[in-house]
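1. Okay, here's the prediction I keep looking at, along with the sequence it came from:
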Amino acid sequence: MIQIQDKFLNIPLIQGGMGVGVSLSSLAGNVAKCGGMGVISAAHPGYNFEGFRKDPTATSCRAIKYHIQRAKEIAEGKGLIGVNIMVAGNGYEELVKASVEGGCDAIISGAGLPLDLPKYAKGKALLAPIVSSGKAARLIAKVWEKRYQYTPDFVVIEGSKAGGHLGFKKEDLLAGTCQKLEDILEDVKKELAPFQEKFKKSIPIFVAGGIDCGKKIAEFIKRGASGVQIATPFIATYECDASQEFKDMVINATKEDIELVKSPTGFPGRAIVNEFVKKTRNRGNVCMKSCLDCMIPCNPSDTPYCISEALIQSVSGNVNNGLVFVGTQAADIHCMKHVHELIQELMQEMEDNL
């Protein structure tokens, strides 16, 4: 059992947030039902709700509350329900407040530095930044201490093998010169130690990126991690909220099908090569029929494509005209499973290697 402040996980597993619409209440609720932390993505959870095109932020705030409640009903009082909220997205404050009002157990925040997260949710939910270096962990902890007399309740480290937006330079990702996940873990542990001492509380660390088996989970626990965050393997589950066409893209992907893409957020991302990705290589404005004003760094006049539209298309089943974010381990996924089957396999192999 893993203790995170005043809350508990029966298994050392967080399901990574995947948007748009890949991890909503069905996936998150079923992961929590198995004793882990199920995570709902706050990236346009209301994409299929009435009123979304007219007011995306307000609709997504309404949707996040709905999905938190539904996930908790599915979980039947087990595990925890978290929400993943991108700093780079517009409506950040509103989504954080809606998540708290909806009764989430935790807020996990990345795609930028969540320097003001405690301002909106301190004492109302467990708060966790996503970092890719010890330096980032130290900066966030220092700012939280100075501004809010608070320190992270837990931390998620995303390494270079993760899916979606990555906190590394594209040239380092291509060259394979990014810092190894195990080395980042050591740095983050070292940087957080003074804050654990100062605040007299443990700060559990969960590692993510390329973790697809229980043996790897055991290895990181032996290195001092409290647990892991896993996302991509959960796409190929019956309970995942994405369309079957989206899931089939992951099941059928090979190593050669996965590459880094340029995202309008300014971060590199890892995705499956399809017709849409091929188009973005050659020309801009691939999917700019309308602007949802979703990303702070995005300028509609020069963005290569609308990332929200691209993600909405793919999760809805139009996979050749959208973006399918995955981690490196997608090439090793070949069949559908139920969430409880996947978790049981991971936990059993973990136990066998501890």
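-> Received it, and whenever you're ready, just let me know what you need. Residues are numbered from 1 along each chain as shown.
2. only C-alpha atoms for contact and neighbour calcs from this point on.
-> OK.
3. Residue 197 looks like it's in a helix, true?
-> Yes: counting by DSSP: H, G, I helix; E, B strand; the rest coil, residue 197 falls inside a helix.
4. Use this one as the comparison:
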Amino acid sequence: MIQIQERLMKLPIIQGGMGVGISLSSLAGHVAKCGAMGVISAAHPGYNYEGFRKDPVGVNCQALKDHIHHAKEIAKGNGLIGVNIMVASQNYEAFVKASIEGGCDAIISGAGLPLDLPKHAKGKALLAPIVSSGKAIKLIARVWDKRYQYTPDFVVIEGSEAGGHLGFKKEDLLAKTYQKLSDILSDVKKELKVWEEKYKKTIPVFVAGGIDSGKKMAEFIKLGATGVQIATPFIATYECDASQPFKDMIIQCSEEDIELVSSPAGLPGRAIVNDFVKKTRQTGDICMKNCLHCMIPCTPEKTPYCISEALIQSVKGNVQQGLVFVGSQAARIHEMKHVDQVIQEYMDEMEENL
């Protein structure tokens, strides 16, 4: 049994939040049903709702509440339901409030430093920053303590092998001069000690990025991690909210198909190289027909493409006309499975190696 402050979950697994529309209520609910933490992405959860184009913020907030409710119905009291909210979102505060109103158990926040997350959600849900260095958690913990007399309830460390937006410089990723996940784990745990002592609580740490086996789970748990966050392996599941063409793209990709891309969010990302990615590299500009005003770093008149539109297209099934974010282990996924099968395989191998 894993205890995160006053909440409990049976398994040491967090399902990573994947947007747009990849991890919504079906995936998150079925992960939680197994006793882990299912996570809904706050990146346009209402993309397929009526009225989304006219009022994306209002519709996304309602969709968050709907999906949290539905995920909990699926989970039937098992596990936990979290929401992943990007700090880079223009409507960060609105999505935090909607998640709280929807009754989520946890808010996991990255793509920037969630320095003011406790202002909106302190004491209302478990709060966890996503970090990629000891330096980042040191800053976040100091700010939370000074401004809000609070400290993280748990922490997620995303290493260099994760999918989607990455908290590393692109040149470091290409040159492979980034810090190893095991070293980041050590640094983060050292930084958290002072806050664990001050607030008299244990702060669990989960590692993410390239965790493609139960053996790796065991390795990091031996190094002091409470558990792991897994995302890409859950895409090729029957319960995942993405379209089947999107899932097939994961199953059929090879290591050569996966590369780093530049995102309008101002961060490097890992994705499958398809027609869309090739076009962005050839022309450097894809016309934006409309703007959802969703990302703080994005300047509509200068951005090479709309990342929201690119993600929406791919998850709907137009996989050659949109962006397909994946983790480094995507090429090792070759078949469709059920969520409980994926989790059981991880757990069985973890137990064999502990």
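-> Structure's in. What do you need? Just so it is clear, the model here is predicted, and its values are computed rather than measured.
5. Any idea what the TM-score comes out to?
-> Between these two chains, after superposing, the TM-score reads 0.99 (TM-score structural alignment, normalised by the length of structure 1); 354 aligned residues with a C-alpha RMSD of 0.5 Å.
6. And the nearest residue to residue 253 of structure 2 once chain neighbours are set aside, how close does it get to residue 62 of structure 2?
-> Among residues not flanking residue 253 of structure 2 along the chain, residue 331 sits closest, at 5.5 Å (C-alpha to C-alpha, 6 or more residues apart in numbering). Residue 331 of structure 2 is 35 Å from residue 62 of structure 2, where distance means C-alpha to C-alpha, to the nearest Å.
7. returning to what we had before: and the gap between the residue nearest to residue 253 of structure 2 and residue 244 of structure 2?
-> 17 Å.
8. ok, now residue 336 of structure 2?
-> 10 Å.
9. cool, and residue 40 of structure 2?
-> Distance from residue 40 of structure 2 to residue 244 of structure 2, by C-alpha to C-alpha: 19 Å.
10. Kindly report the same for residue 161 of structure 2.
-> 24 Å.
11. how about residue 255 of structure 2, what's its partner in structure 1?
-> With TM-score structural alignment as the criterion, the equivalent of residue 255 of structure 2 in structure 1 is residue 255.
12. who's in contact with the closest residue to that match other than its chain neighbours?
-> The shortest distance from residue 255 of structure 1 to any non-neighbouring residue, by C-alpha to C-alpha, 6+ apart, is to residue 331 (5.2 Å). Shown in contact with residue 331 of structure 1 (C-alpha atoms under 8 Å, 6 or more residues apart in numbering): 250-255.
13. Out of these, which is nearest to residue 132 of structure 1?
-> residue 255 (23.4 Å; C-alpha to C-alpha).
14. In contact with the closest one, which residues?
-> Contacts of residue 255 of structure 1 by C-alpha under 8 Å, 6+ apart are 328, 330-331.
15. how about the strands in the stretch 101-250 of structure 2?
-> Listed in chain order, the strands of the stretch 101-250 of structure 2 (DSSP state E, counting those that start in this stretch) span 106-110, 126-131, 155-158, 164-165, 205-208, 227-230.
16. For residue 30 of structure 2, find the nearest of these.
-> strand 227-230 (14.2 Å).
17. Show me the contact partners of the closest one.
-> 12-16, 156, 205-209, 211-212, 217, 220-221.
18. Can you state the mean residue-to-residue distance of it versus structure 1?
-> Strand 227-230 of structure 2, aligned to structure 1 and superposed, deviates on average by 0.2 Å (mean C-alpha distance after the TM-score superposition for structure 1).
19. Check the alignment and tell me where residue 317 of structure 1 lands in structure 2.
-> So, by TM-score structural alignment, residue 317 of structure 1 is matched to residue 317.
20. Leaving out chain neighbours, which residue sits closest to its match?
-> Using C-alpha to C-alpha, 6+ apart and skipping residues adjacent in sequence, the residue nearest residue 317 of structure 2 is residue 245, 5.1 Å away.
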